[in-house]
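Colleague: Need a 3D model of the sequence below.
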Amino acid sequence: MRVGEQSTDPIDQILGEVPVPASLTPEDVRLAVRAVVVHAAEEWPSGPLCRNDGATFPCRLHRWGRRVLLAHGLNERQLDALIRHGNPFVRVPFPFLVNGPRVAATGARPGVRPVAAGRPAAPPSVAPRWPRAS
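Modeller: Modelled structure (predicted):
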């Protein structure tokens, strides 16, 4: 079964799809990342099954997570890279911007003080990394 197809699983037919929230919060995005990674496909002789609950892939939570992350601005390649990465705790920036975080118009980063002469500069804070679609 492909991601966009209707499921034939009886549970899916009774419960229907998990609704995507009207306005996404960082918590929704965090849970969606966990859903797509934990409920990834696992190959079996009968076909791909959900690694977590053994339902026909994609299960309800995987489909919900994909819809949330697509609504958040990720594309299919980025989603696939996120799933291949395999870490359910990867932090996706909120709000997600395709070209990276916004930079102040002056070029200075907000909250960074200029370094006085003779003082060593503090190491720059490292932003959390998440997988790139390559």
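Colleague: all contacts plus neighbour counts: C-alpha atoms, from now on.
Modeller: Fine.
Colleague: All the helices of the protein, residue numbers only.
Modeller: Taking DSSP state H, the helices of the chain run over residues 10-15, 26-38, 60-72, 76-85.
Colleague: Among those helices, which comes closest to Pro48?
Modeller: Among the helices of the chain, the nearest to Pro48 by CA to CA is helix 60-72 (13.0 Å).
Colleague: any chance of the helices of the chain in JSON lines, plus mean neighbour count?
Modeller: What follows is those, written out as JSON lines (neighbours: other CA atoms under 10 Å):
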{"stretch": "helix 10-15", "mean neighbour count": "11"}
{"stretch": "helix 26-38", "mean neighbour count": "20"}
{"stretch": "helix 60-72", "mean neighbour count": "20"}
{"stretch": "helix 76-85", "mean neighbour count": "16"}
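Colleague: To check against the first, give me the structure of this:
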Amino acid sequence: MDSIEEILGELPLPPYVTAEDVGFAIKAVTVHAAEQWPDGQRCRNDRAVHPCRLYRWGRRVLDQRGLTDRQVQVLIAEQEAPQP
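Modeller: Sure thing, here's the model as predicted:
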């Protein structure tokens, strides 16, 4: 964890995870995915040590919603699919 993340802490979860929250979480996990750098994995969006705050928040929301890793992968694939 970067020093700024130690100060800021974790992002709070919504009290009830809605379908809209799941959409935001999938976007966070997709945009803040890991990217390999010479000093290790970093967030491809903000270059923080991976997993960054938004990636962790997204995964926690998806876990709270009860989605399996397979279901998350399907939602990510749908998010990344070209739109007609």
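Colleague: Which of the helices of the first structure sits closest to Arg51 of the first structure?
Modeller: Here helix 26-38 is closest among the helices of the first structure (CA to CA), at 7.1 Å.
Colleague: By how much does the closest one deviate from the second structure on average?
Modeller: Comparison of helix 26-38 of the first structure with the second structure after fitting gives an average deviation of 0.8 Å (mean CA distance after the TM-score superposition for the first structure).
Colleague: Now do that helix: which elements does it pack against?
Modeller: Contacts defined by 3 or more CA pairs under 8 Å, 6 or more residues apart in numbering; DSSP states H and E place helix 26-38 of the first structure against helix 60-72, helix 76-85.
Colleague: what range in the second structure does the first one sit on?
Modeller: The reference is to helix 60-72 of the first structure. Counting by TM-score structural alignment, helix 60-72 of the first structure pairs with residues 53-65 of the second structure.
Colleague: Just put the helices and strands packed on helix 26-38 of the first structure in TSV and tack on distance to Gln13 of the first structure.
Modeller: Putting those into TSV (distance: least, CA to CA, whole Å) gives the following:
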stretch	distance to Gln13 of the first structure
helix 60-72	10
helix 76-85	26
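Colleague: Distance to Asp53 of the first structure for the helices of the first structure - can I get that in TSV?
Modeller: Below are the helices of the first structure laid out as TSV (distance: least, CA to CA, whole Å):
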stretch	distance to Asp53 of the first structure
helix 10-15	12
helix 26-38	10
helix 60-72	10
helix 76-85	17
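Colleague: who wins for proximity to Trp44 of the first structure among those helices?
Modeller: Nearest of the helices of the first structure (CA to CA): helix 26-38, 16.7 Å.
Colleague: What range does the closest one cover in the second structure?
Modeller: The counterpart of helix 26-38 of the first structure in the second structure, using TM-score structural alignment, spans residues 19-31.
Colleague: what's next to the matching stretch, contact-wise?
Modeller: The contact list for stretch 19-31 of the second structure (CA atoms under 8 Å, 6 or more residues apart in numbering) reads 14, 44-45, 54-59, 61-62, 65, 72, 75-76, 79.
Colleague: Trace Gln41 of the second structure over to the first structure, please.
Modeller: Checking TM-score structural alignment: Gln41 of the second structure goes with Pro48.
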